[in-house]
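Undergrad: My questions concern the predicted model and sequence given below.
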Amino acid sequence: MLSEKSRPIVEATAPVVAERMPFITPEFYKRMFAARPDLMDGMFSRSSQLEGTQPQALANSIVIFATYILANPDKYPDEVLSRVAHKHASLGLQEDEYPTVYKYLFEAIAADLGDAATEEVVEAWTEVYWLMADALIKIEKGLYASQANDVMHAPFTLVDRKETGNETVVLTFEAADDTALTEAKAGQYVSIITEAEDGLRQPRQYTLLPSGPKQRRVAIKLDHEGEMTKRHHQLALGDVVEISNPYGDITLGGFGDDGSGPLYLFSAGIGVTPMVAFLSELAEQGSTREVVVVHADRSADSWPLREEMSELVEKLPNAKLVSFFSAGGGDFEGRVDVSKLSVPSNAAAYLCGPLDFMKNVRSQLVGAGVPGFQVQYEIFGPDQWMLRDTARAENK
């Protein structure tokens, strides 16, 4: 809980801090990596820094946290904190790095705000930072403790690779040592760490697909502008990579999905991966739930994992598959149009794909009467949206 001393100061300065945070966070990362270049090796994504997505995600999380605790003095934005903590855990972030983040973040704040960064202002926002940090540390400790092992990453050998869709490869890795494997929940992801061309170890997160014992399977879409997907597409059988334990809180039956209403799975492009995992879990459970799978792509040929998804839908007695192809030839042509699907208000929806796709589909679903908190999403890379608790609050 924010102290009564700090509350009025944070309230008065929150608009300024929110306005300046997108400029503060890039400076923070610049300072931190200059002093601690080791943090870029195996933990932080270099491309996310260059693109600005990681600094933007950090800025959003701090502003959302401060705004939330001002409006809700006795609560925290638990769902947003959970999302951040899962991502931190997948990267192996440790408690002792939070003082490092604090040092360089507040140096950047002082440099940006200048004389406005008075002792009282810094003290108040220091309290905000440590309230957020302590909450994340607590969640992350729980996540680490829940794993079947005490390592951050373990070696895995590439044992199979298959092409699917357009420039997408499905890679199957098998444990290369005797590290105990945690059973993944459908929808969770892992960090895969490999060396960039200059030897710097870089992590990337990928949703786990159904796999055999002691295996991890992922699908990777080639990004011609990306630094690491090219490297991953070049992996050969027998190559060894580091893979984290599974993390991620977008799983079936979470948050706004109590499992009682119809289930709608919306995906576009490589966003198909968590949907395949969900369908596999439902099939294993012998689910009779009404499930509508909606996929958007250019064409059937460009649709990753199309055959696997179709086979899983056929195993579910009350499931159907609907396609929207921009090039024509699917069930519908063009972008996903929710009005063509007759989505009931008690539906639970899961979204995965490009951010613009998810924003468009979510807006349509909410407009059709589906409460925002019943619409969950998975975003690849740093989360610049962070709708979780906001979506819940907007339906009160």
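TA: Sure, I can see it.
Undergrad: From here on, just use CA atoms for contacts and neighbour counts.
TA: Fine.
Undergrad: Okay, strands next: where are they in the stretch 251-396 of the chain?
TA: Assigned by DSSP state E, counting those that start in this stretch, the stretch 251-396 of the chain shows strands spanning 263-268, 291-297, 319-325, 332-333, 348-352, 375-378.
Undergrad: most packed of the ones you listed?
TA: strand 348-352 (a mean of 26; mean count of other CA atoms under 10 Å).
Undergrad: Now render the strands of the stretch 251-396 of the chain as a markdown table, adding distance to V170.
TA: Output for those, formatted as a markdown table (distance: least, CA to CA, whole Å):
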| stretch | distance to V170 |
| --- | --- |
| strand 263-268 | 17 |
| strand 291-297 | 18 |
| strand 319-325 | 22 |
| strand 332-333 | 27 |
| strand 348-352 | 18 |
| strand 375-378 | 19 |
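Undergrad: What residues of the helix or strand encompassing A85 count as buried?
TA: A85 belongs to helix 78-91 when assigned by DSSP states H and E. Within helix 78-91, the residues that qualify as buried are 79-91, counting by 16 or more other CA atoms under 10 Å.
Undergrad: distance between that helix and the chain's centre?
TA: Distance, stretch centre to chain centre, for helix 78-91: 9 Å (CA atoms, centre = their mean, to the nearest Å).
Undergrad: That helix - contacts with which helices or strands?
TA: helix 119-145, strand 189-195, helix 388-393 (3 or more CA pairs under 8 Å, 6 or more residues apart in numbering; DSSP states H and E).
Undergrad: ok, structure two:
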Amino acid sequence: MLSEQSAATVRATLPAVGAAIGDITERFYARLFAAHPELLRDLFNRGNQAAGTQKQALAGSIAAFATHLVDHPERRPDLMLRRIAHKHASLGIRPEQYPVVHEHLFAAIAEVLGEAVTEEVAAAWTEVYWLMANALIDIERTLYARSEESALREWTVVERIDETADVATFRLRPADGGPVPPYRAGQYVSVGVRLADGARQIRQYSLTAAPGSPVRQFAVKRVPGDAATPEGEVSNHLHAHVRAGDVLELSAPYGDLVLEDTDAPLLLASAGIGVTPMIAMLEQLSLEEHTGRVTVVHADRSPAAHALRGDHTAYAAKLADGEAVFFYEEDAEGAGRPGLVDLDAVEVAPGTVAYLCGPLPFMRVVREQLLARGVAPADIHYEVFGPDLWLAKDAAA
């Protein structure tokens, strides 16, 4: 809990810090990478850095956490903290890295705000930082303790399946011949690759097989570049270079968007490559012979672009009370409904628990439609890959 004196100072300075947070995070990353270039090369997503989305996410999370502390001093924003901690654990973030971040972040604050950063202001925002950092460290310590793999481990690709022109599935077994540790439907792994320039870049991909599978299985969509954003370094590397027999580094499974045991009606909504965690959830439900209502909703550009469409359809059809509704912007005739996702055309049973994964605009629309249909906010769960902008903005709500 933030001290009363610091809470008053943070409340008074939050508008100024909020207005300057973009400049602060830009200075922060410049300082951090100048002092520790290995972090950009081997840990941070270089594409997100180039596009500027990572600094927006950091700015949003700091502002959201500080706002929550002053508006709701009696409770922590655990949803935001858990989501960040899972991502940190999948990357192998350790407690000794937090003082490094503090050093360069607060130097950036002083550079941007100048004389406005009095001793009192610096002390108050230091308290905010360490409340957030220590909470994350505690959650990450628990996640590491639960995991059977404390670092990236080598796995051998045993099969590659080209699902669509832009999506490939990779199936892997431990290179050391050891067991495949357990996980929960909806979780992801970090995948590390060594690129041509020597950089070791890491990305997260959802597991697409139900728990109990003898392999690690994930699907990767090739991310093309354009004038505004660079192409996906890791996704393009995996598509161009990785075949059966190659070795990749994988983390233990992480992620808090997991299928819970419930008798409530379920709605699994996805768009594009957001289908991946839903496939694992659907396979688990079908293997368990789940009898409750399950509504599957997916939006995509076309049936040909719909990755894992066969699995999506087959697993939903195996359920005792399942329905699959697909929306396609192109070539929908005979395969789905035309246009963008519209839940007015879908039955949403009372008491529904929803799981969402896909682009942020899609999830915002679906969330608003679910709320309008009476679904409780606490029953809408979602996964976001890349800088978690939506969560950073909404976590304190």
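TA: Thanks, I have the structure now. Values in this document were obtained by computation on a predicted structure and should not be read as measured data.
Undergrad: hmm, back to that, next, the angle strand 189-195 makes with the helix holding A85 of the first structure.
TA: Interaxial angle of helix 78-91 of the first structure relative to strand 189-195 (axes from the mean of the first three to the mean of the last three CA atoms, to 10 degrees): 30 degrees.
Undergrad: Following the chain past the longest helix along the first structure, name the next helix or strand.
TA: For the first structure, the longest helix by residue count, based on DSSP state H, is helix 7-35. Later in the chain than helix 7-35 of the first structure, the nearest helix or strand by DSSP H and E is helix 46-51.
Undergrad: Okay, buried residues for that next one please.
TA: Neighbour-count burial for helix 46-51 of the first structure [16+ other CA under 10 Å]: R46, S48.
Undergrad: how close does that helix sit to the second structure?
TA: Mean deviation of helix 46-51 of the first structure relative to the second structure after superposition (mean CA distance after the TM-score superposition for the first structure): 1.0 Å.
Undergrad: What's the first helix or strand after that helix?
TA: Following helix 46-51 of the first structure in sequence order, the next helix or strand is helix 53-71 (DSSP H and E).
Undergrad: what comes into contact with that following helix?
TA: 1-2, 7, 10-11, 14, 17-18, 21-22, 25-26, 29, 48-49, 75-77, 80, 128-129, 132, 382-384, 386 (CA atoms under 8 Å, 6 or more residues apart in numbering).
Undergrad: Next: stretch 350-360 of the second structure.
TA: Here stretch 350-360 of the second structure has contacts from 257, 264-275, 277-278, 363, 374-376, 379-384, 390, using CA under 8 Å, 6+ apart.
Undergrad: can you check stretch 24-43 of the second structure too?
TA: Taking contacts as CA under 8 Å, 6+ apart, the residues outside stretch 24-43 of the second structure that touch it are 46, 55-56, 58-59, 91, 101, 104-105, 107-109, 112, 199-202.
Undergrad: pull the longest strand from the first structure.
TA: Using DSSP state E, we find that the single longest strand of the first structure is strand 153-164.
Undergrad: hmm, who's touching that strand?
TA: 92, 169-177, 179, 235-245, 303-305.
Undergrad: cool, stretch 109-119 of the second structure as well?
TA: Contacts of stretch 109-119 of the second structure (CA under 8 Å, 6+ apart): V17, A20, D23, I24.
Undergrad: Counting neighbours, which of those comes out on top?
TA: I24 (23 neighbours; other CA atoms under 10 Å).
Undergrad: what lines up against that one once you look at the first structure?
TA: Aligned counterpart of I24 of the second structure in the first structure: I24 (TM-score structural alignment).
Undergrad: Find me the equivalent region of stretch 375-391 of the second structure in the first structure.
TA: Matched against the first structure by TM-score structural alignment, stretch 375-391 of the second structure falls on residues 370-386.
Undergrad: so what corresponds to V313 of the first structure in the second structure?
TA: By TM-score structural alignment, V313 of the first structure lines up with A316.
Undergrad: coming back round to it: how big's the offset between the longest helix of the first structure and the second structure?
TA: Using mean CA distance after the TM-score superposition for the first structure, the mean distance for helix 7-35 of the first structure is 1.1 Å.
Undergrad: I figured G286 of the first structure was touching L316, is that so?
TA: Yes. Using CA atoms under 8 Å, G286 of the first structure is in contact with L316, at 7.3 Å.
Undergrad: Looking at the two, which one has more neighbours?
TA: L316 (21 against 12).
Undergrad: Once you drop chain neighbours, what's closest to that one?
TA: Closest residue in space to L316 of the first structure, ignoring its immediate chain neighbours: A283 at 6.0 Å, by CA to CA, 6 or more residues apart in numbering.
Undergrad: ok, back up a step: ok, which pair from the contacts of stretch 109-119 of the second structure is furthest apart?
TA: V17 and D23 (9.8 Å; CA to CA).
Undergrad: quick revisit: name all residues that make contact with the closest residue to the match of V313 of the first structure other than its chain neighbours.
TA: The shortest distance from A316 of the second structure to any non-neighbouring residue, by CA to CA, 6+ apart, is to G322 (5.6 Å). By CA under 8 Å, 6+ apart, G322 of the second structure lies in contact with R293, V294, T295, V296, A316.
Undergrad: that older thread, quick one: average offset of the helix holding A85 of the first structure versus the second structure, please.
TA: So helix 78-91 of the first structure averages 0.4 Å relative to the second structure (mean CA distance after the TM-score superposition for the first structure).
Undergrad: buried stuff in the helix or strand just after that helix?
TA: Remark: after helix 78-91 of the first structure, the chain's next helix or strand is helix 98-113, criterion DSSP H and E. For helix 98-113 of the first structure, burial by neighbour count (16+ other CA under 10 Å) applies to Y98, V101, Y102, Y104, L105, F106, E107, A108, I109, A110, D112.
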